[in-house]
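> model the structure of this input:
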Amino acid sequence: MQIVTSWMEEGIERGIERGIEREKNFILRLINRKFGQIDLGLETKIRSLNIEIMEVLGEEIFDLDTVEDLQSWLENV
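Model prediction:
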């Protein structure tokens, strides 16, 4: 029974991680669509955000006009 439980927990954790990665990829696609391809350093910084901040960024995208605005927003997080 213990083995089954640990497999289930591992499966749940993997599912959560995949969901978070999908959400980050989606927000990065939105950013790239709005601003064009961003540089790797900026993408890495965005990927390092925790999921709560990433969700806020997903909403803030509509208020950001330039890549510089995005960089400024990230510096103030």
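> going forward, measure contacts and count neighbours with C-alpha atoms only.
Will do.
> report how many residues lie close to Met54.
19 (other C-alpha atoms under 10 Å).
> what's the answer for Leu70, then?
If we define neighbours as other C-alpha under 10 Å, then Leu70 has 19 of them.
> if I look at it, how far off is Phe62?
To Phe62, Leu70 is 11 Å away according to C-alpha to C-alpha, to the nearest Å.
> how about Met54?
Between Met54 and Phe62 the distance is 14 Å, computed by C-alpha to C-alpha.
> structure for this one too, so we can compare:
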Amino acid sequence: MRLEPLYQRDREQAKKEGRQDLIQRLLNRRIGKTDASLIGRIKGLSIEQLENLGEALLDFSNVADLENWLNQQSI
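I've put the predicted structure just below:
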């Protein structure tokens, strides 16, 4: 059994979780505490979407901006 694919999957998951944590901290600082439903939506984003959110959140001024951004991702 080759363990390399398992390690790769674990690394990718750790990378995604790290980005999610960072995005959450940045959002809390920028727009305040976000509710559980928004956190759940953020956790469903791909790594690329998380990177895009990291850039976009610099322009957010309230929770509505985050909600609008998330709604545009499901289009």
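> need the longest helix for structure 2.
helix 4-31 (DSSP state H).
> just checking, what packs against the following helix or strand past it?
Sequence order places helix 36-43 as the next helix or strand after helix 4-31 of structure 2, per DSSP states H and E. For helix 36-43 of structure 2, the elements it packs on are helix 4-31, helix 63-73, judged by 3 or more C-alpha pairs under 8 Å, 6 or more residues apart in numbering; DSSP states H and E.
> give the aligned range of helix 36-43 of structure 2 in structure 1.
The alignment of helix 36-43 of structure 2 onto structure 1 (TM-score structural alignment) spans residues 40-47.
> swap in stretch 8-21 of structure 2?
Counting by TM-score structural alignment, stretch 8-21 of structure 2 corresponds to residues 12-25.
> distance from the chain centre to the matching stretch, please.
10 Å (C-alpha atoms, centre = their mean, to the nearest Å).
> again, but for stretch 24-31 of structure 1
Distance, stretch centre to chain centre, for stretch 24-31 of structure 1: 7 Å (C-alpha atoms, centre = their mean).
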